[in-house]
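[1] the following comprises the amino acid sequence and a computationally predicted model.
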Amino acid sequence: MAKDILVQRKGRIVHITLNRPRKGNLMSTRMKEILTDTVNGLGRDDKTCAIVLRGNGKDFCHGREQALPGGPPKNAFDMHNRAMGKILAVYAAFRNCPVPIVSVVQGKALGFGCALVGGSDVAYASTEARFALPEMAHGTAPTLAMAALAKVSPKTVCDLVYSREEIDAETALATGLVSRVFPPAELDNAVDGLLARLAAYDPVDVKAVKRFQWTGPQLHPDIMSDLAGYTLATVRSRKIG
């Protein structure tokens, strides 16, 4: 039986592939747990300088399975622990991982899949990629996905939620959901070029950028400036002498 998540190391880059192509890489509870544990583990590994997330097949990820192992939740506490907590753990793993996570998006990224893209540090998308948050059609307010899309234009996020309509890759680029857009035939080469650069950088510099990008914008501008200065001074001091 094929594994639902594949993990492959290529030098200092680790590739994680969602591997349920016949189901649009729909994420089960177990897949979320594996993804969380894998990212957390790689974050403690000094040999890794970047993580790449892809979906096998024509689509990136259609979201997550609604059914929970063990049957319906008994109460709100049970629901949070068995459902919401598993999702939030993935987002936290992405956020707290010391090295950048690069999503490579082809086809559809829906619901939880769209949130994975938003929670990545860099996202390269095919011109054929499409993004949507269809949860309201199923009676679910997608507040968890919205939390992962904090860096995306708030008006775009609200429109995705309320309209449930897909947006194309160029719109996703304009609103900050993805970093760059490429024709399908050029996507892999573009990703390889980025990964080669990341592998060549000083790993401390790479980690400092990741940490500052997630921490700095949440601070008062004066405190953010101080953090920027002290971060750079600390990193540069390693290279003195």
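    That came in fine, so what should we check first?
[2] contacts and neighbour counts: CA atoms only from here.
    OK.
[3] what ranges do the strands span in this protein?
    Counting by DSSP state E, the chain has strands at residues 5-10, 13-18, 50-55, 101-105, 108-110, 122-126, 130-132, 167-168, 180-182.
[4] figure out which of these is closest to Gln66.
    Ranking these by proximity to Gln66 (C-alpha to C-alpha) places strand 108-110 first, at 13.6 Å.
[5] go ahead and flag the most central residue of this protein.
    With distances taken as C-alpha atoms, centre = their mean, Ser120 lies nearest the centre of the chain, 3.0 Å away.
[6] how much space between it and Asp202?
    Look at Ser120 and Asp202: by C-alpha to C-alpha, to the nearest Å, they are 21 Å apart.
[7] now do Thr175
    Taking C-alpha to C-alpha, one finds Thr175 at 30 Å from Asp202.
[8] neighbour count: these two, which is higher?
    Legend: neighbour count by other C-alpha atoms under 10 Å for Thr175 and Asp202, higher for Thr175 (17 against 10).
[9] name the nearest residue to the more buried one, ignoring sequence neighbours.
    Ser153 (5.5 Å; C-alpha to C-alpha, 6 or more residues apart in numbering).
[10] verify the contact between that neighbour and Gly176 for me.
    Yes: contact criterion C-alpha atoms under 8 Å: Ser153 and Gly176 qualify, at 6.8 Å.
[11] also this one, for the comparison:
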Amino acid sequence: MTSHVLLERRGAIARLTLNRPEKLNVLGAEMVSELRTYLAELGADPAVRVVILEGAGKAFMAGGDVVNFYANLPHMPKLIRTWATAFHDVIQDLRSMPKPVLAKVHGAVAGGGLSVMMACDLAIAAEGTKFTLAYANIGTSPDGGSTHFLPRAIGARRALELALITDPFDAARACELGLVNWVVPDAELDARTTEIATRLANGPTEAYARTKALIGATFDRTMAEQLAAEVESFSACAGTHDFAEGVTAFVEKRKPRFEGK
């Protein structure tokens, strides 16, 4: 049986590839299950310090499997509770991953694909990438955390524009809105992704994990609560090997050699 997600490890960099290229990597139960398994494995592996998430073939992810929706129309209200709940576990796994996750996107990034990309910490897009929220085109509201991520990233009014109007937009617009961090020529996507991932893999992994947690929680806290959380996080980092190395390297005027611990 063909795996719907492929895992490749190269040193401290793990690469997860969505592998339904014949269907533009649309979500299915097998893909969701395999993603959960791999994300748990990589999150617990101290040898992995950064994860790249990408799509095989012509697209990153074209959203949900609408053909499957059609085949199960009479049962969809019940089925979608099961399917969407499992999908949302993947979104939570990406957000709680204790190391950076870099989305490498190209081709179509639609519906749930946009949600998955936004659940990653950083995103790099090929110039030719096309984005759309698309849910309204099939008569439903978004899932996958889109209604959580978008208003925080671009404001409620622009989030409503993307959700209600659903016009596709290009990579330059996605970067302008703050949905992706970098846009590169299609031919340079692989090299630039590897360059960024290598930089992250050589960084202070524990500090990255705590920074992710702080920024992820900030909208649910008062300023006083966030300040207290920053103190606790900084204090914990101060006991790590990488903090000692970073401080020592600063005093010795050299580049730090972080080990991710």
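    Cool, got the structure. As the structure is a prediction and not an experimental result, all values here were calculated from the model.
[12] any chance of the strands of the first structure in CSV, with mean neighbour count and distance to Trp214 of the first structure too?
    Below are the strands of the first structure laid out as CSV (neighbours: other C-alpha atoms under 10 Å; distance: least, C-alpha to C-alpha, whole Å):
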stretch, mean neighbour count, distance to Trp214 of the first structure
strand 5-10, 13, 25
strand 13-18, 20, 21
strand 50-55, 23, 16
strand 101-105, 26, 12
strand 108-110, 25, 23
strand 122-126, 24, 12
strand 130-132, 26, 23
strand 167-168, 18, 25
strand 180-182, 20, 19
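[13] reformat these as TSV; add distance to Asn75 of the first structure.
    Listed next are those as TSV, based on distance: least, C-alpha to C-alpha, whole Å:
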stretch	distance to Asn75 of the first structure
strand 5-10	30
strand 13-18	31
strand 50-55	33
strand 101-105	34
strand 108-110	27
strand 122-126	36
strand 130-132	29
strand 167-168	35
strand 180-182	42
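[14] relative to Thr234 of the first structure, which of those strands is closest?
    Nearest to Thr234 of the first structure among those is strand 50-55; the distance by C-alpha to C-alpha comes to 21.8 Å.
[15] specify the angle between the closest one and strand 101-105 in degrees.
    Angle of strand 50-55 of the first structure versus strand 101-105, following axes from the mean of the first three to the mean of the last three C-alpha atoms, to 10 degrees, is 30 degrees.
[16] mean shift of strand 50-55 of the first structure relative to the second structure?
    Per the superposition on the second structure, strand 50-55 of the first structure and its aligned residues are separated by 0.8 Å on average (mean C-alpha distance after the TM-score superposition for the first structure).
[17] what about the counterpart of Thr194 of the second structure in the first structure, neighbour count?
    Alignment note: Thr194 of the second structure maps to Asp192 in the first structure; criterion TM-score structural alignment. Close neighbours of Asp192 of the first structure, defined as other C-alpha under 10 Å, add up to 11.
[18] doesn't Leu133 make contact with Leu162 of the second structure?
    Yes: contact between Leu162 of the second structure and Leu133 holds when scored by C-alpha under 8 Å: they sit 6.2 Å apart.
[19] with neighbour numbers in mind, choose between these two.
    Leu133 (29 against 19).
[20] wait, doesn't the more buried one sit right on Gly111?
    Yes: counting by C-alpha under 8 Å, Leu133 of the second structure does reach Gly111; the two are 4.5 Å apart.
[21] mutual contacts of the two, please.
    Pro142 (C-alpha atoms under 8 Å, 6 or more residues apart in numbering).
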